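>>> here is my input, please return the structure:
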Amino acid sequence: MFKKQGLILLLVMILFSASACNLTKENTNGYSDKNIDSNSGQLNPPTNGPNEDISKGDQDIEVDKTKEQISSMSLEEKIGQMLVVGIDGYNLNSNTKNLLDKHKVGGIIVMGENVQDSKQLLSLINEIKKENQKNKIPLFMTIDEEGGRVTRMPKEFKKLPSNKVIGQINNPTFSYKLGSVIAEEIKAFGFNMDFAPVLDINSNPRNLVIGDRAFGAKASIVSSLGIQTMKGIQNQNIIPAVKHFPGHGDTLVDSHKGLPSVSNDLKRLKSLELIPFSEAIKNNADVVMIAHILLPKIDKDNPSSMSKIIITDILRKELKFEGVVITDDMTMGAIVKNYPIGEAAVKSVSAGADIVLVCHGYNNELEVINTLKNAVVKGEISEERIDESVYRILKLKEKYQLKDEIINTVDVNKINSKINNLLNSYVNKK
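Now for the predicted structure:
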């Protein structure tokens, strides 16, 4: 009996001893012999312990501040960022104040009808920016300044040649310097975005709306000179908006007056009209403006500015454009003679446009704002879709470090001297 109990006790002791050895080699906390310092006998941190993973994870987390900013914005603020609007008169008025203060619009376009002279123009822009300083997000201050017949600059400034003249000279260096001097001219007043250069190919001599606004009739010339002008504009920290995608050069109808229809198919566009835009995108174009053109062989129901096929499928997916898409002016005849402007804006955003441009009419601007808001409330447009556009808009403003800074004076003589020197070097030389 006692011998049997002694044998059992001996077996238990042997088993306990073996277990203790195993615990020394690898304890329950994941430590092993290699974790024990041979000198101090203290435990070293585990090589694959949870503390190391947590620490590494903390270091890898990067907060996207733009997404955080968007998450704190109201729907009204988001929709406001998606509008660039025109204004009435030569001074800041109550309508413009309302657009800035209540509707938080993302940008202002100054038209020729808003310009008297340099002093008045600078005062107007400063008034607008001062009013917007109440808001957290700076404005796109935009203008159509192409040179040639499309200019909004005060008459004190020396005229710049048309793109047709630049195309005839066909010197990329000249195009770059011209883009730079245009940007310097508008920057002097506080503008930060130029709806230029024109990348349309003048393939139809009967097209009067484009005509001498194009660099030429060949894709190679338009691409080469247009991209250099774009880079010259960017060199002055001004945002260029290339236009008019997918190409306005083969139209007969002026989209200011009616809706042009062009029978070209996608194969034709890829072989000609899309080439300058594709090259501009490869060269870091920031903004693309969409034309109001019906291309029934591509989308028989919607003009390009409302076409998901053209904006999302062709521009975004095929040409891989990741920047900001803005419509041409929605108050042009091509739109308002054929569609309710609010409905047109909803279709444009649904198709992939980020910014709706509304150049004329306070009531038009309110209709677009309210219709877009209602479309989101009703679920016709998701708020996630709105957030995508606002993200691109805010990232662009951040990239160019936009600020609503007040400018005290404009040195017209200095800018005119630069224009004269440039023209004497390339245009006027014998």
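
>>> only C-alpha atoms from now on, for both contacts and neighbour counts.
Noted.

>>> tell me where the stretch 301-430 of the chain has strands.
For the stretch 301-430 of the chain, applying DSSP state E, counting those that start in this stretch gives strands covering 324-327, 356-358.

>>> no wait, the stretch 101-250 of the chain
107-110, 140-143, 193-194, 239-245.

>>> any chance of the ones you listed in CSV with mean neighbour count as columns?
Converted to CSV, those look like this (neighbours: other CA atoms under 10 Å):
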stretch, mean neighbour count
strand 107-110, 24
strand 140-143, 24
strand 193-194, 28
strand 239-245, 25
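
>>> will you turn the strands of the stretch 301-430 of the chain into TSV that also has distance to Glu398 and mean neighbour count?
What follows is the strands of the stretch 301-430 of the chain, written out as TSV (distance: least, CA to CA, whole Å; neighbours: other CA atoms under 10 Å):
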stretch	distance to Glu398	mean neighbour count
strand 324-327	13	26
strand 356-358	20	26
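
>>> for the comparison step, fold the sequence that follows:
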Amino acid sequence: LRDLAAGVICAGFDESVADAIPQCRNLPLAGFVLFSRNADSVGDARRLSDALRKIYKDLPPILAIDQEGGRVARLREQAVGIPSAQAIGETRRPELAQRAGAQIGHDLRRAGINLDFAPVLDLALLSDNTVIGSRAFSSDPDVVTELGRAFANGLSNSGIVPTFKHFPGHGSTAVDSHYALPVVEADEETLRLRDLVPFARLLPDADVVMTAHIIFKAFDLDRPATLSAALLTDLLRKRMRFPGVCFTDCMQMDAIAQSVGSEEGAVQALIAGADCILISNSLDLARKTALAIEKAVESERLPLDRLGEAYSRVKTLRRKLSEPLPLDAAAPDPDIGKAIERAAAAA
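Coordinates of the predicted model:
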């Protein structure tokens, strides 16, 4: 049970690698998420990812990062700079999105990363939405679908698993779920014709989706998507036929931490249908969360077969993860950033 509980958690850490590694040996996590505080160059990230990979005997760990391009790019040194999704969106050219994804994927493989929390499928619906803003390709669901698909294909072609986020859409609220719990009042029909379109089109063939800590009243009056069976089981699995791993966004964000709490939130997310719990900033909290999951199974709140289903989905994903590339592998497309900037300026 301990292995099952830890095996559905992906964690980040603030400690130095030397302090983190011994803790990780005793906690069989699904994997890790890396940030600039851990490594801001490809070389540093590679040293860290190699050390983390060594802990695992059979299946490799998930080694994830947020590398979207634009302002959300954790690795800036020794990597080709890629403009924001908004800039790619202005070009309306899927081949540029695909090349951007492929180049990012190449740099991540050199860094020993195997999964990217990108692309963003949220729509740029509100000018005052600072949490998404330039991270969105467009306000048009068709453009977002086309460019999101192309970017994800580029990542996949480079051997990196893409993540479609933030399901079911973060474009309709300007409230930042890092600091509060946003509520979207739009009715179901509006959401189906707008926010949900890119997800509905791309998720049936996808490996990974990430949830939004947002209440969508059309589907669930009081639970954010991350904790809602109406969204994660009925809509995502049954209606959209998503076959892959459902990651939560970080459970330390205030939308969850200040409402139900991170550990309780993890249990509720698994009950609702999530498969992998993201704890971005604390190995200690990851350990406590694993204990909370164990307790929830022992008290029969969380059915063992639901935890088993989540664990086996995560394991299936880990079997697909690619090996790193040589650190000195030549960039396939070093000029793609400039090509996007030129095309965006010309548009």
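
>>> aligned to Trp236 of structure 2, what sits in structure 1?
If you look again at residue 236 of structure 2, you'll see it is Leu, not Trp. In structure 1, the residue matched to Leu236 of structure 2 (TM-score structural alignment) is Leu315.

>>> I'd assumed Val324 was in contact with that match.
No. If you go by CA atoms under 8 Å, Leu315 of structure 1 and Val324 don't touch, sitting 11.1 Å apart.

>>> any idea how far Val17 of structure 2 is from Asp44 of structure 2?
11 Å (CA to CA, to the nearest Å).

>>> for Val33 of structure 2, same thing?
On the measure of CA to CA, Val33 of structure 2 and Asp44 of structure 2 end up 14 Å apart.

>>> how many neighbours does the nearest residue to Thr151 of structure 1 once chain neighbours are set aside have?
Leaving out its chain neighbours, the residue that sits closest to Thr151 of structure 1 by CA to CA, 6 or more residues apart in numbering is Glu145, at 4.8 Å. Glu145 of structure 1 has 23 neighbouring residues, counting by other CA atoms under 10 Å.

>>> now the helices for the stretch 151-300 of structure 2?
188-193, 197-202, 229, 254-257, 262-272, 283-298 (DSSP state H, counting those that start in this stretch).

>>> pull up the aligned stretch in structure 1 for the last one.
The alignment of helix 283-298 of structure 2 onto structure 1 (TM-score structural alignment) covers residues 362-377.

>>> what is the equivalent residue in structure 1 for Asp187 of structure 2?
Using TM-score structural alignment, Asp187 of structure 2 lines up with Asp265 in structure 1.

>>> residue nearest the centroid of structure 1?
Val324 (2.7 Å; CA atoms, centre = their mean).

>>> mind checking what that residue lines up with in structure 2?
In structure 2, Val324 of structure 1 lands on Val245 (TM-score structural alignment).

>>> that match reaches Val209, doesn't it?
Yes. If you go by CA under 8 Å, Val245 of structure 2 and Val209 touch, sitting 6.6 Å apart.

>>> ok, now which ones touch the corresponding residue of structure 1 for Pro94 of structure 2?
Matched by TM-score structural alignment, Pro94 of structure 2 corresponds to Pro172 in structure 1. If you count contacts by CA atoms under 8 Å, 6 or more residues apart in numbering, Pro172 of structure 1 has them with 224-225, 228.
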